[in-house]
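Novice: Sequence and predicted structure, then a few things I'm wondering about:
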Amino acid sequence: GHRFPARRVGLAVGGTQFRVMPKQLMDLPAALVSHSADCSHVDRFAGRRVAILGAGASAIDLAAALIDVGAATTIVARAGSIRFNSEPTGSRPRLLSQFINP
């Protein structure tokens, strides 16, 4: 993998019952990393540079909210494109099924 220095990192990984924090970020101070589920008020990021890890609907929603308050926002994703609410691939269940039966 690659290392990317960042002062703040926001994770956008979907619904709150699927809240996942990569182990590499768990020991960082709360002032430096937060989950998208905890970012209902983004005013604290106004004028800041923020990296969002994720490529789903939460990432896009959070990026738009951050841009609205004047944050310089970058989305970082492993995926080659932004996709959400798409047809399942392989053995992965549909998103609605995951919410109903977490």
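Specialist: In hand now; what should we look at?

Novice: C-alpha only now, for contacts and for neighbours.
Specialist: Fine.

Novice: So Leu11 is in contact with Ser34, correct?
Specialist: Yes: with contact defined as C-alpha atoms under 8 Å, Leu11 reaches Ser34; the gap is 6.5 Å.

Novice: between these two, who's got more neighbours?
Specialist: Higher neighbour count among Leu11 and Ser34: Leu11, with 27 against 20, using other C-alpha atoms under 10 Å.

Novice: That one and Ser97, how far apart?
Specialist: Counting by C-alpha to C-alpha, to the nearest Å, the gap from Leu11 to Ser97 is 22 Å.

Novice: this is the other structure I want to compare:
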Amino acid sequence: RGEDGQDFREERRLEVSEPACQLRGDQPNPTLYDGPGTNYNALDVLDVSQRGAIYSPDRRDVSAQWVRLNAPEAHRGKWLSASALVCGGFTPDKLRSIEREQIPPTLNA
């Protein structure tokens, strides 16, 4: 309540500096791509048996269906389906969106 006795609502936006996510265990081994979507080149496959590994996304695509990884170092800049992750304290759709012109074109585009 404010000083005048009226209820008010205040929204605050907190940025997570190093978001920590882990692989979901209920999906097959997810694939990493060089862009946000299966129309990009597949680069690597993650092993869901290593669920304890921490993945840190730094951006999402406009649809929030894909996230770009910042860590671990071996996967920096690679893209992963957001549905493959479980994140602590936030959801991937809250990440900052990457600008379309920053996403590499595909051969299929």
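Specialist: Perfect, thanks for sending it. Remember, predicted model here, so these are calculated numbers, not experimental data.

Novice: How alike are these chains, TM-score-wise?
Specialist: Superposed pair, TM-score by TM-score structural alignment, normalised by the length of structure 1: 0.31. Supporting alignment: 63 aligned residues with a C-alpha RMSD of 5.0 Å.

Novice: Is Thr74 of structure 1 within a helix or a strand, and which one?
Specialist: In this assignment (DSSP states H and E), Thr74 of structure 1 forms part of strand 72-76.

Novice: Okay, buried residues for that strand please.
Specialist: Ala72, Thr73, Ile75 (16 or more other C-alpha atoms under 10 Å).

Novice: Does the second one touch Ala65 like I think?
Specialist: No: with contact defined as C-alpha under 8 Å, Thr73 of structure 1 does not reach Ala65; the gap is 9.8 Å.

Novice: can you state the direction angle for the longest helix along structure 1 and strand 72-76?
Specialist: The single longest helix within structure 1, with elements called by DSSP state H, is helix 57-68. In terms of direction (axes from the mean of the first three to the mean of the last three C-alpha atoms, to 10 degrees), helix 57-68 of structure 1 departs from strand 72-76 by 160 degrees.

Novice: Check which helices and strands helix 57-68 of structure 1 sits against.
Specialist: strand 49-53, strand 72-76 (3 or more C-alpha pairs under 8 Å, 6 or more residues apart in numbering; DSSP states H and E).

Novice: For these, give me TSV that also has distance to Ile60 of structure 1.
Specialist: Converted to TSV, the helices and strands packed on helix 57-68 of structure 1 look like this (distance: least, C-alpha to C-alpha, whole Å):
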stretch	distance to Ile60 of structure 1
strand 49-53	9
strand 72-76	8
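
Novice: any idea how far His35 of structure 1 lies from Ser97 of structure 1?
Specialist: To Ser97 of structure 1, His35 of structure 1 is 23 Å away according to C-alpha to C-alpha.

Novice: Count the residues that sit near Val67 of structure 2.
Specialist: A count of nearby residues for Val67 of structure 2, using other C-alpha under 10 Å, gives 32.
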